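> I would like the atomic coordinates for the input below:
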Amino acid sequence: MPLTFDLDPETTPGLLDSIRTLWVDVSNAGGAVGFVPPVTTEDVRPELIKHLTAMAEGRTRLLVGRDETGAAAATAFFTLNTHRLMRHWCWLYSVMVHPSHQGKGYGRELMAAVEDAARGMDGVQGIRLTCRGGTGVDRFYASCGYKEVGRVPGAIKVADDDFRDDITMWLPLN
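This next block holds a predicted model:
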């Protein structure tokens, strides 16, 4: 069953709990979304609060994909640029699909919904994201039309002896 996507949903306590759970489950399954496992909801809470604060200030927008139960099964956060020379593109952060839903095409559905949402944002002509090297997710983004435009070797430290590349990818919308 396909996901139902909602841009800028009402941030109810139930939705926030669902997003926190999603973030924890994705992180603990090895997803590269800002943490290294093991992760708890208390670890995720401050990062979610940062996103919510930016949403309240109008700098960030949330796209949620809900499964048949109404739970957040996928998310992506858009951060709008405030710099006058960069308002024509947005950043994409915290792109997640719940591990129980992976392999069902939901990642592609999410990225198509991301592109549709960004096309509807006033003046946005491109999407920029970064991802952690060594996970293969850069190949997934490339298959969705994103191009690698930069790489910083060893910029992400996931353990004392494990450094990963920080890969920047770009999707033009024009």
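
> C-alpha from now on. contacts and neighbour counts both.
OK.

> what does stretch 127-139 rub up against?
For stretch 127-139, contacts defined as C-alpha atoms under 8 Å, 6 or more residues apart in numbering pick out 32, 89-93, 118, 148, 156, 164-173.

> next, the structure of the following sequence, for comparison with the previous one:
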Amino acid sequence: MALTFELAPAFSPALRDGITALWADVTNAGGAVGFVPPVTAEEIRPELLKHLVAIEQGRARLLVGRDEEGAVVATAFLVLNDHRLMKHWLWLYTVMVHPRLQGRGYGRDLMAAAADAARSLDGIEAIRLTCRGGIGADRFYAACGYKEVGRVPDAIRAAPGDDRDEVVMLLPLGPAAPAPSSGPATP
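Take a look at the predicted model:
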């Protein structure tokens, strides 16, 4: 099964509900996407609304991955910088792949689609993200080409007595990789 990625899809109640359900499923499976389990869709909706306002204001783009049935199974939000000296890079937030699909390479596919989406935006030269330390997310992002550029010790309190580092990672964007050749080159 291959996922289909779309940047800036038309928004609908079904898409909203799909993202909300994905976010709850990822969190409740232990994913570090701004909440700790257990979480309900109602708890997630206000945070999703913040992303949607940024999209409406032109400050963010939604990248959605869908399975063969059209269900939302992956997301990432590309958020542009407002600061006049930092407009050459963007933030990547709320990177999620449904737990039932994890471990099959879809996370790498999502990260590649996010890099391609960022390259399609004028003037973007890099992607920056943060992740929660201690769960292996930094190793995953490093395997996708990101470099650790900073770490804030104990910045994230997952629970009383469970403080985690906030890891800052950066991916400089070069040109997109060429598509693989489908046959021998012709002179």
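
> post the TM-score for the overlay when you can.
TM-score for the superposed chains, counting by TM-score structural alignment, normalised by the length of the first structure: 0.99, backed by 174 aligned residues with a C-alpha RMSD of 0.5 Å.

> are any of the contacts of stretch 127-139 of the first structure buried, and which?
Those of those that meet the buried threshold are 32, 89-93, 118, 148, 156, 164-171, by 16 or more other C-alpha atoms under 10 Å.

> tell me where the first structure has helices.
Taking DSSP state H as the criterion, the first structure contains helices spanning 13-28, 41-56, 106-119, 137-143.

> just give me the mean distance for the second one relative to the second structure.
This points to helix 41-56 of the first structure. Average distance, helix 41-56 of the first structure versus aligned residues of the second structure after superposition (mean C-alpha distance after the TM-score superposition for the first structure): 0.3 Å.

> report the buried residues of that helix.
Under 16+ other C-alpha under 10 Å, the buried positions of helix 41-56 of the first structure are 41, 44-45, 48, 51-52, 55.

> now do the contacts for the spatially most central residue of the second structure.
For the second structure, the residue sitting closest to the mean C-alpha position, by C-alpha atoms, centre = their mean, is V95 at 2.5 Å. V95 of the second structure sits next to 33, 74-77 when contact means C-alpha under 8 Å, 6+ apart.

> same check, this time on K147 of the second structure
Residues in contact with K147 of the second structure (C-alpha under 8 Å, 6+ apart) are 141, 169-171.

> so which of those are in strands?
Using DSSP state E, the subset of those located in strands is 169-171.

> of these, closest to E68 of the second structure?
L171 (29.4 Å; C-alpha to C-alpha).

> surely the closest one and A142 touch.
No: using C-alpha atoms under 8 Å, L171 of the second structure makes no contact with A142, being 9.2 Å away.
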